[in-house]
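Visitor: Model the structure of this input:
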Amino acid sequence: MGAGDGSSRRRTDALLTGLREGGWRPRAWAAFAARATAWSAREAARRPQAAAEATALHAAFLCAARDGRGRARAAASWLLAITHLGMLEGRTRLSVADTLTLLRANLPALSDGAWTGPAALATDFLDGRLARRTGTASPFGAYADALADASFWIPYALRHEPDPRWRGALIGAWVLPLAGATAAAFARGRMVDVPRIRGLHPATAVEAAIVARRLRPGFVPGRPGTSRARSCPRSWNPPFPPHSRHCTSTAP
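Guide: Sure thing, here's the model as predicted:
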């Protein structure tokens, strides 16, 4: 079967249909998990090179992870990748675009620095364009891209953006469409696509704004809309001691 033949979607629809017909009861969920696991194992066995590439890539992430949470993220990313290789469809290897997408998903495992925001924007800009230019676009890439964006940007906003309005805008832009599509897929017993937006995606605009705010000179996590604040929020974990001069200066 060629790339883009839709075989992975048909299998996923069959799994969801069985779950729906089983009334989402425990037995139906058990059958769903067993069939999905068996299919994932068969598809990974059919693509040993892609499986080896995904494993080697995530082994590098695991070795470079900055802490236990980073290693857990890398392990979870590997598990999701290795169990969805069937979504490569006609391809037997990961593409450069796929690698960039998986890198974005694992940036928080490697560093919490401000540079990760621009790096995520850059990989998001490049991966889709590379996939289209090289003819390597696939359901795997689309699936990984959405998960990579959500899994990177939501923690990034929670960590680096003090203004709840910006955090809420970004989380809503990613969580609501994904949650809605997932709920609809289980309810209907078939895959439901997240609507594609032509031009600049609202989430991308919010991401770029948050990165720009994070990188602007004099930015210090604190009161929304200011570069400096009189006190640090209790829920915030800034990269400096809680009683440093950053927490005691007055906003201009």
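Visitor: can we go C-alpha only for contacts and neighbour counts from here?
Guide: OK.
Visitor: The residue lying closest to residue 131 once chain neighbours are set aside - how many residues pack around it?
Guide: Spatial nearest neighbour of residue 131, chain neighbours left out: residue 137 (4.7 Å); criterion: CA to CA, 6 or more residues apart in numbering. Residue 137 has 22 neighbours, counted by other CA atoms under 10 Å.
Visitor: Residue 167 versus residue 137, what's the distance?
Guide: According to CA to CA, to the nearest Å, residue 137 and residue 167 sit 31 Å apart.
Visitor: Nearest the geometric middle of this protein, what residue?
Guide: Centroid-nearest residue in the chain: residue 148, 1.9 Å away (criterion: CA atoms, centre = their mean).
Visitor: Go through the host helix or strand of it and flag the buried ones.
Guide: Per DSSP states H and E, residue 148 falls inside helix 139-160. Across helix 139-160, burial judged by 16 or more other CA atoms under 10 Å covers 139-142, 144-145, 147-154, 156-160.
Visitor: so the residue nearest to the centre of the chain makes contact with residue 107?
Guide: No. Using CA atoms under 8 Å, residue 148 is not in contact with residue 107, being 9.6 Å away.
Visitor: Also this sequence, please, to line up against the first:
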Amino acid sequence: MPVSDLTDSRAATDALLGTLRQEGWRPRAVSRFLWQAADRSARQAARRPRALAQVTALHCLLLARAGQQRPGRGWVTASWALGVLHLGLLEHRDRLAPADVLTLIRANLPATAVGSSRWSGLLAIALDQADGRLARSQGTVSPFGDYADSFADAAFWTWLTLRHEPSRRVRVAAIAAWAAPVATVTALAIGRGRMPERPRPALLRPAAAMQGVVALRHFLRR
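Guide: Predicted structure coming up:
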């Protein structure tokens, strides 16, 4: 079955990575991998017009909040592109859930004036807790929300730490806490030719403690 026709996002990703590994990561194989991944993403987005419209409308509102600042507009544009390219992770759903919307808002806090306020870290933690509880209570947990949550954490907290944290030790510890899991999962996926099982949050998130440290330091410093 062609990769573009696979309905399970994990199966499609494993098929793409497996083929790439078999072909030895040659330039032609990498080009074909990127083309097939983009083709599947476009097809999955086209099958979910409601979700596509939701992602676009939300990011238009976020662009308005970003104003004319180029970094903020670029951040929101990149977030929109990532959201559209991963709509296949919604699996059986054809629209975003409220929890997904909260996650995307959290990911784009750096593009707004709120991102630099003393409350931004505490707000990000509150949004993180809210979207998780909302997804579980409404039964809308999905790979899209799971991965969007991870991206939102990595994007926001890395940005906040690099931009506002004066302590070099805290910056190094924080970046390692968010970068190490991403690097490990990526390396395993490339080496094995398939996506590894993700560790449970309680086991992979020393970053959760770092969030509290960074957020509190940011709040008290300002």
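Visitor: now what about the TM-score between them?
Guide: Once superposed, chain against chain, the TM-score is 0.91 (TM-score structural alignment, normalised by the length of the second structure); 214 aligned residues with a CA RMSD of 1.7 Å.
Visitor: ok, back up a step: map the residue nearest to residue 131 of the first structure across to the second structure for me.
Guide: When the second structure is aligned by TM-score structural alignment, residue 137 of the first structure is paired with residue 141.
Visitor: In three-state terms, how would its match be classified?
Guide: Secondary structure for residue 141 of the second structure, judged by DSSP: H, G, I helix; E, B strand; the rest coil, is coil.
Visitor: how much space is there between it and residue 49 of the second structure?
Guide: From residue 141 of the second structure to residue 49 of the second structure the distance is 20 Å (CA to CA).
Visitor: likewise residue 150 of the second structure?
Guide: 24 Å.
Visitor: ok so, going back, the residue nearest to the centre of the first structure: what's it in contact with?
Guide: Applying CA atoms under 8 Å, 6 or more residues apart in numbering to residue 148 of the first structure gives the contacts 101-102, 104-106.
Visitor: Recalculate using a threshold of 7 Å.
Guide: Residues near residue 148 of the first structure by CA atoms under 7 Å, 6 or more residues apart in numbering: 101-102, 104-105.
Visitor: Next step: the residues you listed restricted to strands.
Guide: Residues of the contacts of residue 148 of the first structure located in strands (DSSP state E): none.
Visitor: just those residues now: which is nearest residue 76 of the first structure?
Guide: Taking CA to CA as the measure, residue 76 of the first structure lies nearest residue 105 of the contacts of residue 148 of the first structure, at 10.4 Å.
Visitor: counterpart of the closest one in the second structure?
Guide: Aligned partner of residue 105 of the first structure by TM-score structural alignment: residue 107.
Visitor: Skipping adjacent residues, who's closest to that match in space?
Guide: In this structure, residue 107 of the second structure finds its nearest non-sequential neighbour in residue 152, 4.2 Å apart by CA to CA, 6+ apart.
Visitor: Look up how far residue 112 of the first structure lies from the equivalent of that neighbour over in the first structure.
Guide: Under the alignment (TM-score structural alignment), residue 152 of the second structure pairs with residue 148 of the first structure. Distance of residue 148 of the first structure to residue 112 of the first structure, computed by CA to CA: 16 Å.
Visitor: buried ones in stretch 37-48 of the second structure?
Guide: Those would be 37, 40-42, 44-45, 48, for stretch 37-48 of the second structure by 16+ other CA under 10 Å.
Visitor: I should have written stretch 46-66 of the second structure there, sorry.
Guide: Within stretch 46-66 of the second structure, the residues that qualify as buried by neighbour count (16+ other CA under 10 Å) are 48, 51-52, 55-56, 59-60, 62-63, 65-66.
Visitor: about what we covered before: next structured bit after the helix holding residue 148 of the first structure?
Guide: Later in the chain than helix 139-160 of the first structure, the nearest helix or strand by DSSP H and E is helix 164-188.
Visitor: Which part of the second structure matches the next helix or strand after that next one?
Guide: Per DSSP H and E, the first helix or strand lying C-terminal to helix 164-188 of the first structure is helix 202-215. The alignment of helix 202-215 of the first structure onto the second structure (TM-score structural alignment) spans residues 206-219.
Visitor: Need the contact partners of the matching stretch.
Guide: 118-119, 121-122, 174, 177-178.
Visitor: Equivalent analysis for stretch 38-51 of the first structure, please.
Guide: By CA under 7 Å, 6+ apart, stretch 38-51 of the first structure touches 82-86, 92-94.
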